[in-house]
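> here is the input, now give the coordinates:
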Amino acid sequence: MRNRWLNCLFVVVVMMALTPREIFAAEEPSFTVKPATAETIAQLRLGGFVLYMRHGLTDTSKPDRVPTVDLNDCSTQRPLTEAGRQLATRVGAAIRKGGIPVGEVLASPMCRTRETAEAAFGKGYQLNNNLMYTSNLTAAEKVPRIENTRRLLSAPVPAGSNRVIVAHAPNLMDVIGYFPTPEAVVVVFKPLGAKGFEYVASIPPDQWAELVK
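Now for the predicted structure:
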């Protein structure tokens, strides 16, 4: 009886030491990341997919100035670094080298995503305000952003083309419970229309060299 009581006391102490977030995380099933293969690249060459690219490397010592972030003033936002810009350029070059066709390119209105989109794919990208960084938003404010991301991942893409989304890790976490790392990773989805979408694979920036030789 004494041992049972001590065991119960130990469990209570441990639970009290954990934060609510840690307890919730322990209950959540982990997301299984799928590595891309040569077959993934072969499929992308045919088109019909969505490429969700996280922005390039940023300077974390200069966080977004919440709640006074100004979308027209990059000095109020966490900035893309020069290394991040160069990394985005390399990812874009690898996509072109791999013969992967790119159609519409949609970017979050944050400076770091706009600059990533331009470095990787040129100036022809379109801003999508509902791809706005969600980490600093309330649950109610996130709703239209989550719905927008789901729609962009689900909407069919014509064969011979791929849709590109340049946005943020928390946004994808809100939708599928996956926080994509590292920065500049490309997450591949197969849109299924009314049935939603299917996660295919993730391509970290350093894997492109082996995939598109």
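> please count neighbours and contacts with C-alpha atoms only from this point.
Noted.
> residues contacting the residue nearest the centre of the chain?
Among the residues of the chain, the one closest to the centroid is Ala169, at 3.8 Å (C-alpha atoms, centre = their mean). Ala169 makes contact with Arg54, Tyr178, Phe179, Pro180, Thr181, according to C-alpha atoms under 8 Å, 6 or more residues apart in numbering.
> please report how far it lies from Leu153.
Distance of Ala169 to Leu153, given as C-alpha to C-alpha, to the nearest Å: 15 Å.
> where along this structure do the strands fall?
Here the chain has its strands, by DSSP state E, at 50-54, 105-107, 126-127, 163-167, 186-191, 197-203.
> any chance of those strands in a markdown table, with mean neighbour count and distance to Ala26 too?
Output for these, formatted as a markdown table (neighbours: other C-alpha atoms under 10 Å; distance: least, C-alpha to C-alpha, whole Å):
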| stretch | mean neighbour count | distance to Ala26 |
| --- | --- | --- |
| strand 50-54 | 28 | 26 |
| strand 105-107 | 25 | 33 |
| strand 126-127 | 17 | 37 |
| strand 163-167 | 27 | 27 |
| strand 186-191 | 24 | 25 |
| strand 197-203 | 19 | 23 |
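> I'd like the structure of this one too, to check against the first:
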Amino acid sequence: MRRTVPAALALALAIVLVAAPVRAADPFPLERLADGGYALMLRHALAPGTGDPAAFELRDCSTQRTLNDVGRAQARALGEALRAAGIAEASVYSSQWCRCLETAELLGLGPVQELPALNSFFGRNRDDRPKRLEALRRFLAEQPTDGPPIILVTHQVTVTAITGDFVRSGEGRALALDGTGAPPVAGTTAAP
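Sure, this is the predicted structure:
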């Protein structure tokens, strides 16, 4: 009986540690992005509401939750903060949702490339979660560990799935690219 109790405790502790969300590191100095080997994973700027309307269509922004004026200002301010930190351009990837694409464009850091792996899997898209995360982890593993800055504009559910941390609109997590699909969080960025 004594051997079962420690084994059961060890199992319970392991489950808690695996299930516990990873807490993000300290604030990440944006200047460090220029050192190379980092991806900044951002939640899109403020788009009031939750999820998308029932009539949502990927290529029709009028059917989606979109940025409001505060969100647009937030995205521009983040782009300005990145430029002030010495990031004049970056490889910018975005979810195909309009609020993400607009956030990415308003950053003003270079051409925006759509990356379906960054698409949401909230609500009716829940079944897409495994394939999206697998594709995103593969993408992260393929990025150079010393390459130029990468900006990934996505959704709260995606950031949380990769980092274990909840982010608000316009917030981000810097990932230290390490050749794996699970790069460690190097720090946090606050929304402007």
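> alignment lookup: the residue nearest to the centre of structure 1 to structure 2.
When structure 2 is aligned by TM-score structural alignment, Ala169 of structure 1 is paired with Gln156.
> how near is its match to Ser95 of structure 2?
Counting by C-alpha to C-alpha, the gap from Gln156 of structure 2 to Ser95 of structure 2 is 12 Å.
> returning to that earlier point: of the strands of structure 1, which is nearest Arg65 of structure 1?
Among these, the nearest to Arg65 of structure 1 by C-alpha to C-alpha is strand 163-167 (18.4 Å).
> the contacts of Ala169 of structure 1, buried ones only, as a PyMOL selection?
Entered in PyMOL, the line below selects the buried ones among those, by 16 or more other C-alpha atoms under 10 Å:
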select buried, resi 54+178+179+180
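> closest one to Ala159 of structure 1 out of the contacts of Ala169 of structure 1, please.
Arg54 (23.7 Å).
> excluding its backbone neighbours, what's nearest the closest one?
Leaving aside its chain neighbours, Arg54 of structure 1 sits nearest to Ala184 (4.8 Å; criterion: C-alpha to C-alpha, 6 or more residues apart in numbering).
> so what does that neighbour match up with in structure 2?
When structure 2 is aligned by TM-score structural alignment, Ala184 of structure 1 is paired with Gly170.
> so what's its match up against?
Here Gly170 of structure 2 is in contact with Leu42, Arg43, His44, Ala45, Leu46, Gly71, Gln74, Ala75, Leu78, Ala190, Ala191, Pro192 (C-alpha under 8 Å, 6+ apart).
> quick one: the counterpart of Asp35 of structure 2 in structure 1 from Glu104 of structure 1, how far?
Under the alignment (TM-score structural alignment), Asp35 of structure 2 pairs with Leu46 of structure 1. Leu46 of structure 1 sits 15 Å away from Glu104 of structure 1, taking C-alpha to C-alpha as the criterion.
> go on, Lys123 of structure 1?
The gap separating Lys123 of structure 1 from Glu104 of structure 1 is 12 Å, by C-alpha to C-alpha.
> ok, those two, which is more surrounded?
Shown here are Lys123 of structure 1 and Glu104; by other C-alpha atoms under 10 Å, Glu104 has more neighbours (15 against 12).
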